[in-house]
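A.B. asks: Predicted model and sequence follow; I will ask about them next.
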Amino acid sequence: MQRSYEFLPDELKRRGLFCTWQAEQRNGRMTKIPYNAVSGQRAKSNDESCFTSFEKAAGAAGYSGIGVGIFHGICAVDLDYCVDENGAVSDKAKEIVKLMHSYTEYSPSGTGLHILFLAENYQYDTDRFYIMNHASGIEVYVAGVTNKFVTVTGNEIRDHYPFESRTEELNVLLERYMTRTKTEPKETARNAINARKPMADRELIIRAERSRNGEAFRKLMSGDWKGDYSSQSEADMALCSMLAFWTGANAWQMDHIFRHSGLMRGKWDSPRAGSTYGADTIQKAIDSCKEVYTPGNTSRGIRSCEARTDGDERTGTVTQEFCPLVLLKPQQNELPPFPVECLPEHLRNYVSAVAEHSQTSPDMAAVIGLGVLAVCLQGKYQVQGNLGYCEPLSLYTVVIASPGERKSSVMKDMTKYLYDYEHDFNESHAEEIRANKQKREDLERQIAGLQKKLENKRNPQMENELHELETQLEQIPEMKPARFFADDCSSEALTSLIASSHGIFSVISTEGGIFDIMAGRYSGKANLDVWLKGHCGDAIRVDRMGREPEYIPHPALSAILSIQPSVLDEIMSNTTMNGRGLIARFLYSTPPSRIGTRVFRTNPIPPEVDAAYKNLIYQLMAQGSSEAVQTVVLSPEALISDYFEEHERFLIGEGQGIADWACKYIGSVLRIAGLLHLANCEKGQLEIPVTVMRNAISIGKYFLAHAMYAYSMMGTDLSIQKARFVWGRLKKKNVRTIKRSDLFQMCRGKFFKKTEEIQPTLDLLAGDGYIRIEEPERSSVGRPADMLVVINPEAMKLERI
């Protein structure tokens, strides 16, 4: 649908804060993802700092559209599926538009309407009114109760309404269309607060899985319904009913969790008479929900982090309990999926086909595929981030997965055309190699014959002839079959392979043995120089006794590896690899497992997809092999300076725990941008557009999250280090309770200089069930009492956290 931003109300343009948005595929459906129009980075819908003026947003190129934030009194009503294919508006939508009589426009899809209006400091009663009424297809956007933005198109409906305050009209709309079928009792003020601030998905799922019906919940979340339900639709309703209880009938959170379950399918978003199948299922589950989970209520035997109501009736005291005890590490199921939609078309299609055929996560094929691009293009191109600053296109990628996850199968499918190209290349040069060998052997025979004759007496004519033959031999370098890749090899052998391959080489391995070789397990001495210099392109000089010296001025080395988690443990704990920065050069990926949900009969890779991928690999491998390194530059719109500044703030905050890796992160994003562009552009187009840079940043954020997970698994994340340090002090003290101030004195020094600095660590330990923090009762006189830290006796039994 055409957009005419000039028709947006002037007051909306002046007052509003705007973002851009891009239609991207998330969890099997197209989703409107907000972006900061200035920096190009992902935006948070409820963070004003991510928004900008109308002029800057409207002027940003490469996006699907713009949106306005719910700030400064701006509100909206979203009416879904109210416009039919002929452009006719439903009667209910007409009533609502007439009631609000404020600026109204068509949604980007043309199937809905957005009503924008003002309602300053509006107090929304979420206990009484829905925010989203799935049954009616109505959603209300009011500051403080929504975390969304509103897309704007400028495609106004025929009735030209002014953009004005509509507080009274909003009251009528809520009473008429958004009143809840039943209002949950307000037991305490604390419960009211909890209702407005629902549990995070991770905490909710953990509690649900540990409840009385936890096994049934786990099976439904994994998509295992056959044998328990007569149809998947019945299973959908069962899971939604459980989610209604656990989320406190929060429709948005129910939908969000369901989309990450194994039951998610295309039917969820299929239209149903002004609504969708998923919306109707959620609404039915909410309508039939007789009781909701409230932190602090364990009447149904559910563990809680809050106060229990089944305390000592004689004294009137309330017993408190701990959060579910979990190991002190991030949850793998919270890691973001690889944004496959950001890959070049032919690679994207092939990755999806391989993932479907192998029944593995697309992450595995996508990360290996990115490594394949590096193998093809390294040493031929570099990307310029700034004047005087360039990054080579080498990558070290490593996929971490347990045995049985089909790592070898996916690696074979993704890299087979690299090996086929090597074979075909050598076949095409076989006759040339044979002729070279024959010519050199003939010269060597003649040289040997003359040398033998000259052993007995000098002969100036023969000496001149010998000299000429030796010169000819030197001018005919030995030709051997090309080697582009190796599996496991020593660092010394790898150096020689790089030297004999014109400075460009790759290691492709499905086992962790290469790390043993790096660490010197067999030689007794670690030799990391070739790996460190091959990644950044620094010159390699090697002098060995009895051998010709080797000099590689600009080495280009890439690695595509897949390992088991136990190997990662060894890597992270290796002081040499860690201290010299080798582990900071790898891009880590821990794909989610599909074991338990895989099917036996799968579709083969479509021939046309396979052929397009093969053609891509052959074209990229053949590029620029004999030419000087070419430089790819950033377009003016694709400059990464704003994102660099954001990342700098990350480095001094959350990024401190992975500082060695994070300091190389922007360089990795630039390398990825270069690879994405060169794999999808015409030859000679050496300017990276903003869309490609945005995709590179999205992929970079994926690797950032997975690196933080990999580091924290091994205890190298700073927040985990702090938590383990504090827990070690508590365990050594062996106390049941301790005041926060006393605990701070025990831990003062390395990590904590002030009392308040220890609080985030205590919150982390409390959230994972190791401790409980009890707030003191407030007193109107005297100094406030210190908070009390209560230690979970079950956690004390753990040998490892």
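C.D. replies: Right, received. Where do you want to start?

A.B. asks: From here on, just use CA atoms for contacts and neighbour counts.
C.D. replies: Will do.

A.B. asks: ok, which stretches of the stretch 351-500 of the chain are helices?
C.D. replies: 362-377, 407-428, 430-453, 460-474, 491-500 (DSSP state H, counting those that start in this stretch).

A.B. asks: contacts for the last one?
C.D. replies: Right, the one you point to is helix 491-500. With contact meaning C-alpha atoms under 8 Å, 6 or more residues apart in numbering, helix 491-500 is reached by 483, 504-505, 517-518, 527-528, 530-531, 550-552, 555, 557.

A.B. asks: looking at the residues you listed, which has the most residues close by?
C.D. replies: When neighbours are taken as other C-alpha atoms under 10 Å, the top entry among those is residue 557 (31 neighbours).

A.B. asks: which SSE is that one in?
C.D. replies: According to DSSP states H and E, residue 557 maps onto strand 556-563.

A.B. asks: so what secondary structure elements neighbour the helix or strand following that strand?
C.D. replies: Counting by DSSP H and E, the next helix or strand C-terminal to strand 556-563 is helix 565-573. For helix 565-573, the elements it packs on are helix 575-579, judged by 3 or more C-alpha pairs under 8 Å, 6 or more residues apart in numbering; DSSP states H and E.

A.B. asks: Tell me the buried residues in the helix it packs on?
C.D. replies: Using 16 or more other C-alpha atoms under 10 Å as the test for burial, helix 575-579 gives 576, 577.

A.B. asks: got another, please set it beside the one above:
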Amino acid sequence: MARGRYARIRRPEHPQGNVASHHAWSPRGALCQQPSQRGPSPPSGGGMSVTAYRQDWSDIFDDEPSPDDAPRRIIVPTTSTTGRGAGATPFTAGAGYARRFPTDALPPEMRSYARDLAIRKQVPVDLPALTMLGILGSVAGPRVTIRRDLDWRQPTNLYTLCALPSGAGKSPTVDELRRGLWKAQKALTEVHERDVAARIVDLTRQVEEMRTKANDISTLPDERDLLRTQAKALEKQADELAAEPPPSPELVFDGDTTPEALAGSMALNNGAAAVIDDEGTFLRNLGGQYSGGKTGNLGLVLVGYDCRYYRPKRVTRVADPITRAALSLVISPQPGIVADMMRNQMMEETGVVNRFLVCIPGELTGYRTERPSTYFRDTPNQYADRTGREWWASLLEGIVRYEVIGETDPEDAATIELTRGAWKLHREYEQAVEVRLRPDGDLHRISAWATKHTARVLRVAALLHLAGGASSDDELSESVMADAITIGEWSVEHFLAAGSVVGLTTDAGRIKEYIDGTDGGFASRSIIAREVFKGHAASKDLTAWIDELVATGDYERVMLATTGRPKEVVRRKRSGAQ
């Protein structure tokens, strides 16, 4: 009888010879095809063979063991090379997905680090590239603005969303980039501690001056008493500040928070906050996870994107007013959470969805064949290059040293200005986007998102400018603006594709399958209700499912004239239709 971790399972005789094979799952999850006759007889047919070694075969076969270190053949079945996602690599999108992030548009150091992460973590390069832009915006947003026109400037924070399924490598990638903030956090803490110490010294100086004046014989009695009272109050304030200094500002907050709790934290954090969340918890909270399914308070999310004044309206949940709420959201959820967000009527109507740079690159699961690996007893050919990580940490540290705008007059804030060439190029792009918003344009069906697009591109340009080593004292070049526009066009393709990539709910999918199976590629609402749902679907639910299908951009509603009332028909869009 077979022993150990593998049990023999008899199979019919191998068609290519007298070899009966069996299959078993290894402890590491590899599907192993093993010959039932003694010795390594690899079966013929498709598959990629990998040679593994085992000290003792007696726990696999019930006959005598083979010599030590005898090779065992592991046959990894080949997978389909067609269908959605086929052919995906870190730098090539799989079938059915929008193209990969254009890394050539990034500054050299940023490009190198993004590509390095994509290879090491075996993830689409879109994930590290977009996450880096989001984290850059979280540090720059509270401190730096960019101005295109005399009376039009933009903050530099971003809302980014890169959706990948669980197990696709999101967390290791995002964690490494998040850890790059440690140097910036340390610098921020040092500045905070110096500011607190300077405040204590200033209070102590004021106390001494007041007491000196109070002891002066020329000071009137009433004024003397007032000075001593004020000195005592300031002395108490200095003592309390020394005993319990305020906490240092935080650069990052966890995704498991509510808008109300986040507003309270921002009020104590110079009005700034960045939520870096690789699970999508924050989006679930916005969608009503803690409020019985009712969409959460979206006010902070709407105002925080534009870095405006925010004062909570809810009487029962009080938070201090924030002069300039600078919020950054860097989220990497599962695609299903993105689908829920895009279907959420409140998020759609208020414009929350339209503030995000959205990317759904498709996973590499099943295609991750180039993951670097070195056995722990071996000496690596070369040690890990930490250049990218060190560059990233230093870049964030440099930006965090800009003064937080807060209550400062925006005119006095650190501001990136454009060269005339960059200004002209952005103007031309703005006009081109405007034309594409027309009914026959490719952006018409996502016009609510696209109307914010040129401002987003301006923000991206500012971040590329800073990532390239320039400062707010340097003018932004035309080439940097061209790179930002390139990234902007990539983001347009992904948002256009998002509706169909995130997947449909089960019932919307049933409608799609039915329509696709008809000869003409269409069906009336009444036929859908009768044939698909057997008359058991509520009218409002049927409307929602059809809305969801139409929102993908691949289907449309049309009204057909009949001898009676016009009939609503849902059909697949004809080739070339917008």
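C.D. replies: Great, that's in hand. Keep in mind that this is a model prediction, so the values were computed, not measured.

A.B. asks: can you give me the strands in the stretch 1-150 of structure 2?
C.D. replies: For the stretch 1-150 of structure 2, applying DSSP state E, counting those that start in this stretch gives strands covering 21-25, 31-35, 48-54, 70-76, 144-149.

A.B. asks: Those strands into a markdown table, with extra columns for mean neighbour count?
C.D. replies: Shown next, in a markdown table, are the strands of the stretch 1-150 of structure 2 (neighbours: other C-alpha atoms under 10 Å):
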| stretch | mean neighbour count |
| --- | --- |
| strand 21-25 | 17 |
| strand 31-35 | 21 |
| strand 48-54 | 12 |
| strand 70-76 | 19 |
| strand 144-149 | 20 |
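
A.B. asks: Residue 224 of structure 2 is nearest to which of the ones you listed?
C.D. replies: strand 144-149 (46.3 Å; C-alpha to C-alpha).

A.B. asks: What are the boundaries of the strands in the stretch 501-650 of structure 1?
C.D. replies: 504-509, 540-542, 550-552, 556-563, 586-589, 630-634.

A.B. asks: ok, and which of the ones you listed has the densest surroundings?
C.D. replies: strand 556-563 (a mean of 27; mean count of other C-alpha atoms under 10 Å).

A.B. asks: by contact count, what packs against that one?
C.D. replies: Using 3+ C-alpha pairs under 8 Å, 6+ apart as the contact test, the elements touching strand 556-563 of structure 1 are helix 362-377, strand 396-400, strand 504-509, helix 529-536.

A.B. asks: and residue 526 of structure 1, what does it touch?
C.D. replies: 517, 518, 519, 520, 576.

A.B. asks: give the contact list for the fourth one.
C.D. replies: By that I understand residue 520 of structure 1. For residue 520 of structure 1, the contacting residues are 526, 527, by C-alpha under 8 Å, 6+ apart.

A.B. asks: still on that earlier bit, same list, the helices of the stretch 351-500 of structure 1, but as TSV with mean neighbour count and distance to residue 170 of structure 1 please.
C.D. replies: Output for the helices of the stretch 351-500 of structure 1, formatted as TSV (neighbours: other C-alpha atoms under 10 Å; distance: least, C-alpha to C-alpha, whole Å):
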stretch	mean neighbour count	distance to residue 170 of structure 1
helix 362-377	26	45
helix 407-428	17	55
helix 430-453	14	80
helix 460-474	14	89
helix 491-500	18	70
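
A.B. asks: coming back round to it: where does the strand holding residue 557 of structure 1 end up in structure 2?
C.D. replies: The aligned range for strand 556-563 of structure 1 in structure 2 is 326-333, by TM-score structural alignment.

A.B. asks: which other residues reach that stretch?
C.D. replies: 131, 134-135, 137-138, 141-142, 157-165, 170, 271-281, 301, 304-308.

A.B. asks: how does it look with 7 Å?
C.D. replies: For stretch 326-333 of structure 2, the surrounding residues in contact (C-alpha atoms under 7 Å, 6 or more residues apart in numbering) are 131, 134-135, 137-138, 141-142, 157-164, 170, 271-280, 304-305, 307.

A.B. asks: and the residue most central in space within structure 1, how far is that from residue 591 of structure 1?
C.D. replies: Centroid-nearest residue in structure 1: residue 702, 2.5 Å away (criterion: C-alpha atoms, centre = their mean). Separation of residue 702 of structure 1 from residue 591 of structure 1 (C-alpha to C-alpha, to the nearest Å) stands at 11 Å.

A.B. asks: which residues touch residue 228 of structure 2?
C.D. replies: 210, 211, 214.

A.B. asks: was I right about residue 141 of structure 1 contacting residue 69?
C.D. replies: No. Taking contacts as C-alpha atoms under 7 Å, residue 141 of structure 1 lies outside contact range of residue 69: 9.6 Å.

A.B. asks: Residue 509 of structure 2 should be in a strand, yeah?
C.D. replies: No. Assigned with DSSP: H, G, I helix; E, B strand; the rest coil, residue 509 of structure 2 falls outside any strand and is helix.

A.B. asks: Which helix or strand contains the spatially closest residue to it that is not a sequence neighbour?
C.D. replies: Distances taken as C-alpha to C-alpha, 6 or more residues apart in numbering place residue 549 nearest to residue 509 of structure 2, at 7.9 Å, with adjacent residues excluded. Assigned by DSSP H and E, residue 549 of structure 2 belongs to helix 539-551.

A.B. asks: quick one: buried residues of whichever helix or strand comes after that helix?
C.D. replies: Sequence-wise, the next helix or strand downstream of helix 539-551 of structure 2 (DSSP H and E) is strand 555-560. Buried residues in strand 555-560 of structure 2, counted by 16+ other C-alpha under 10 Å: 555, 556, 557.

A.B. asks: residues in contact with the first one?
C.D. replies: In this case it means residue 555 of structure 2. With contacts defined as C-alpha under 7 Å, 6+ apart, residue 555 of structure 2 is in contact with 549, 570, 571, 572, 573.

A.B. asks: same check, this time on residue 128 of structure 2
C.D. replies: 114, 117, 118, 173.

A.B. asks: Just name the closest of those to residue 93 of structure 2, please.
C.D. replies: residue 118 (12.9 Å).

A.B. asks: Which residue is the nearest non-sequential neighbour of the aligned partner of the closest one in structure 1?
C.D. replies: In structure 1, the residue matched to residue 118 of structure 2 (TM-score structural alignment) is residue 355. Using C-alpha to C-alpha, 6+ apart and skipping the chain neighbours, the partner closest in space to residue 355 of structure 1 is residue 362 (5.0 Å).

A.B. asks: residues contacting that neighbour?
C.D. replies: 351, 352, 355.

A.B. asks: quick one: the helices in the stretch 351-500 of structure 2?
C.D. replies: Under DSSP H, counting those that start in this stretch, the stretch 351-500 of structure 2 gives helices at 387-400, 420-436, 447-450, 453-467, 478-501.
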